[in-house]
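**Q** Below is the structure, and that's it, no one-letter string:
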């Protein structure tokens, strides 16, 4: 669905009027286009550790325009603040305030990325305090940025270099247009696994991916994006969506499987189809889901059980089949679509919130089961996304939901798909058991 307000206030007289009236001023976001530059404008790498030197050298090797010290009034495409060596909260002030002096020089749709270490692996309370302080710093900064700029962070375990494969993979994702609607979020890199693709425009070349709920909306966008990135795609949806499913499958030159994923044999049927048609199975995206909203006081058994059955119980059974299959053994990837309703809750969605919270718990627990095969599992939690479902919301509620995030607009199905495609790639091989919110940094809730 088109957000006409954002289009109106992004240019010309509409932009001027919105500024004078103090209205929200969302801008059209820089989204990924194949062949487009990773970032537009120079990148300031700020920090005095060996890790910051390594990042600057790596970015120069990528052919990017890198600064170690900002030039006066020069418009910057990005600031990378490397804080991997901080030991105490007192260590934060100097590097943070030095980078802060360049914030006014950020170009529209610029990026700020922090690189630091996880507080869980800190060797002392002071170190843990400094590291956790970066969390609050980054999320607060993200709410201060304007003109489509975003701020996100990369967390490293203590034994990992800033240039470990998935740290660089996460950095490329955050710098690129693929992360347009990801703001105020962190990705945790926990191992040296992962590999940057030979062709950054085809990171899934040679992979076979399954997408459930693929007939329309976010699911169709996921299928299109995985295909664009080089994967062969199996599209799964219920028989009632067969016509839409076939149309999308033909568009992406994939195969369609009409299947109710809540069936006991759904996992085996998915595996058999992928192997028979494509010879292998590398990626499974659990996107299928339903809503049956009602206040809990008015909730009936049918609404509750149907949502649990489709949104989480089906995923658990399919994952059991995947983990038992010899065809899902070579660096497999599972990505599940959760929801911010499963994190912060939402009125009238106790059943949906329970199911999506369940997805997050499943992802955390399953990560260790995939580790022996070099596999990963992660969740993506969308916020307000412009879909057929949100288009049916009452106008006032829809407009409020659009504006209650740092970017002051709704996301596109493509934004969710881009995050999933990254987490399904080899570049994210060191990232597992996590949840990445694609919500523009919602301003309310957890």
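**A** Ah, there it is. Only a predicted model underlies this, so the values are computations on that prediction, with no experimental measurement involved. Numbering: from 1, shown residues only.

**Q** make it CA atoms for all contacts and neighbour counts henceforth
**A** Will do.

**Q** which residues in the stretch 51-200 of the chain form helices?
**A** 93-100, 125-142, 165-175 (DSSP state H, counting those that start in this stretch).

**Q** Make TSV out of these and add distance to residue 211 and mean neighbour count.
**A** Conversion of the helices of the stretch 51-200 of the chain to TSV gives the following (distance: least, CA to CA, whole Å; neighbours: other CA atoms under 10 Å):
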stretch	distance to residue 211	mean neighbour count
helix 93-100	41	14
helix 125-142	32	18
helix 165-175	21	25
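
**Q** how about stretch 312-320: buried residues?
**A** Buried residues in stretch 312-320, counted by 16 or more other CA atoms under 10 Å: 312-319.

**Q** my bad, stretch 346-366
**A** 348-360, 362-364, 366.

**Q** Any idea how many residues pack against residue 218?
**A** 25 (other CA atoms under 10 Å).

**Q** Run a quick neighbour tally on the closest residue to it other than its chain neighbours.
**A** With sequence-adjacent residues excluded and distances taken as CA to CA, 6 or more residues apart in numbering, residue 218 is closest to residue 413, at 4.8 Å. Residue 413 has 20 neighbours, counted by other CA under 10 Å.

**Q** tell me the contacts of residue 413?
**A** Each residue near residue 413 by CA atoms under 8 Å, 6 or more residues apart in numbering is listed here: 217-218, 221-222, 385-387.

**Q** all strands of the protein, in order?
**A** 43-46, 66-67, 76-82, 106-117, 150-156, 186-189, 208-212, 232-237, 255-258, 283-286, 333-337, 376-382, 435-438 (DSSP state E).

**Q** nearest to residue 26, of the ones you listed?
**A** strand 106-117 (11.0 Å; CA to CA).

**Q** on contacts alone, who are the packing partners of that closest one?
**A** Strand 106-117 sits against strand 76-82, helix 125-142, strand 150-156, helix 165-175, with contacts defined as 3 or more CA pairs under 8 Å, 6 or more residues apart in numbering; DSSP states H and E.

**Q** And here is the other one:
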């Protein structure tokens, strides 16, 4: 559904009127396209504190840089935080519209509370800056354990693909058997890999399938039998295959394994349902149906695909959580519980899946995304959902898809156990 308010504020009368009334003035976001895959303006590299990091090379900055990358890994005390201010204060205003600010931090040192305090301070700093920087620009913090493993993450966050990801703290650890960025086809990083997307026939799932196929994956579009026609059409267009399956069936995991005799590299748990009602009015069926689809089926099928070895070493699991599971939402106790459960799954399984299978486990947590479901929300509630984030607008299914593709990237193996909100830095719970 078109965001008419966003379109109106992009006109001269709209800017004048909303400015006089003190209303939000969201900026149209720059997203990735085949014709314009990267920002122009280069990347301004800055340092606060002592640092010896070396990372990927980026284009030199212009007077209006597309992005600023601040290395604050060496900040260990309050004096170092003053260097953060000194580095960014003069340049923030010059960052281009829809530009990026990425701050590099270090893990908190349990043996040095001064370092831990200074590094934790970077979270409050970046999230606050994200809420004030405006003009469609985003701000994120990346905590580095191994800087050499951060290239895919930095290229994502500094690109148009991360348009609706802001105010996030992402940890990049050490990867076992890392695929170097140089070893990956930059245009088709998933070439030769098979990806399965549950709930892939429509909406966000279809956008994920399209994006993974764009990146070279052979995509299997899984959806319920009632959506098989849509799934078949999409799979045919993408050069993949469709699988009609009720993922709540007890043998769903076994049937998925049977349909993938050559194995699987990327598993995207996107299927989900809502059955909204306040708890006092919610019958047991509404509760159990949401928990079964959104959480129990994810647990069962993940276990089956790992135990059978269908999910190959070096594979990726990307599950779909939600801001409703992180911040809560009235009338969605069942949905919120199921999506918070996905977060628990990720945090518990991620270290074991890496140790035992060399498989990463992460989640995306969408906020207000423009879909048929959100288009059905009453007008005033819908408008509130759109505006209550730092970017002042709803996201698009492709925003979730691009984030999923980054987590599925062969060189993203050092990103593990993360829950990344695709919410424009929602003012609720983010």
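**A** Now that the structure is in, tell me what you want to look at. If you're wondering where the values come from, they're calculated on a predicted model, not measured in any experiment.

**Q** picking that back up, tabulate the helices of the stretch 51-200 of structure 1 (a markdown table), appending distance to residue 330 of structure 1.
**A** Putting those into a markdown table (distance: least, CA to CA, whole Å) gives the following:
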| stretch | distance to residue 330 of structure 1 |
| --- | --- |
| helix 93-100 | 41 |
| helix 125-142 | 34 |
| helix 165-175 | 18 |
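
**Q** Which one of those helices lies nearest to residue 44 of structure 1?
**A** Distance to residue 44 of structure 1, taken as CA to CA, is lowest for helix 93-100 among the helices of the stretch 51-200 of structure 1, at 8.5 Å.

**Q** now the closest one: which residue numbers in structure 2?
**A** Taken onto structure 2 by TM-score structural alignment, helix 93-100 of structure 1 occupies residues 82-89 there.

**Q** which one in structure 1 is aligned with residue 287 of structure 2?
**A** Match for residue 287 of structure 2 (TM-score structural alignment): residue 304.

**Q** before we move on, what about residue 101 of structure 2?
**A** Here residue 101 of structure 2 is matched to residue 112 in structure 1, going by TM-score structural alignment.

**Q** tell me the contacts of whatever residue of structure 1 lines up with residue 426 of structure 2?
**A** Under the alignment by TM-score structural alignment, residue 426 of structure 2 pairs with residue 442 in structure 1. By CA under 8 Å, 6+ apart, the contact list for residue 442 of structure 1 reads 383, 404-406.

**Q** can you do 6 Å?
**A** 404-405 (CA atoms under 6 Å, 6 or more residues apart in numbering).

**Q** Make a markdown table out of the contacts of residue 413 of structure 1 and add distance to residue 12 of structure 1.
**A** Shown next, in a markdown table, are the contacts of residue 413 of structure 1 (distance: CA to CA, whole Å):
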| residue | distance to residue 12 of structure 1 |
| --- | --- |
| 217 | 32 |
| 218 | 32 |
| 221 | 31 |
| 222 | 34 |
| 385 | 26 |
| 386 | 25 |
| 387 | 28 |
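
**Q** between those, which has the most around it?
**A** residue 222 (29 neighbours).

**Q** Please render the helices and strands packed on strand 106-117 of structure 1 as a markdown table that adds distance to residue 436 of structure 1 to the earlier fields.
**A** Listed next are those as a markdown table, based on distance: least, CA to CA, whole Å:
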| stretch | distance to residue 436 of structure 1 |
| --- | --- |
| strand 76-82 | 20 |
| helix 125-142 | 14 |
| strand 150-156 | 11 |
| helix 165-175 | 12 |
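
**Q** so which of these gets nearest residue 273 of structure 1?
**A** helix 165-175 (30.9 Å).

**Q** The match of residue 287 of structure 2: what's it in contact with?
**A** Neighbouring residues of residue 304 of structure 1 by CA under 6 Å, 6+ apart: residue 351.

**Q** ok, residues contacting the lengthiest helix in structure 2?
**A** For structure 2, the longest helix by residue count, based on DSSP state H, is helix 333-357. By CA under 6 Å, 6+ apart, the residues outside helix 333-357 of structure 2 that reach it are 287, 291, 294-295, 313, 321-322, 324-325, 328, 359-362, 417.

**Q** Just the buried positions in stretch 25-36 of structure 2, please.
**A** Buried-residue list, stretch 25-36 of structure 2, by 16+ other CA under 10 Å: 25-32.

**Q** Mind putting the residues you listed into a markdown table with distance to residue 410 of structure 2?
**A** Compiled in a markdown table, the buried residues of stretch 25-36 of structure 2 are given as follows (distance: CA to CA, whole Å):
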| residue | distance to residue 410 of structure 2 |
| --- | --- |
| 25 | 38 |
| 26 | 34 |
| 27 | 33 |
| 28 | 31 |
| 29 | 27 |
| 30 | 25 |
| 31 | 22 |
| 32 | 20 |
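
**Q** Which part of structure 2 matches stretch 343-363 of structure 1?
**A** Counting by TM-score structural alignment, stretch 343-363 of structure 1 corresponds to 326-346 in structure 2.
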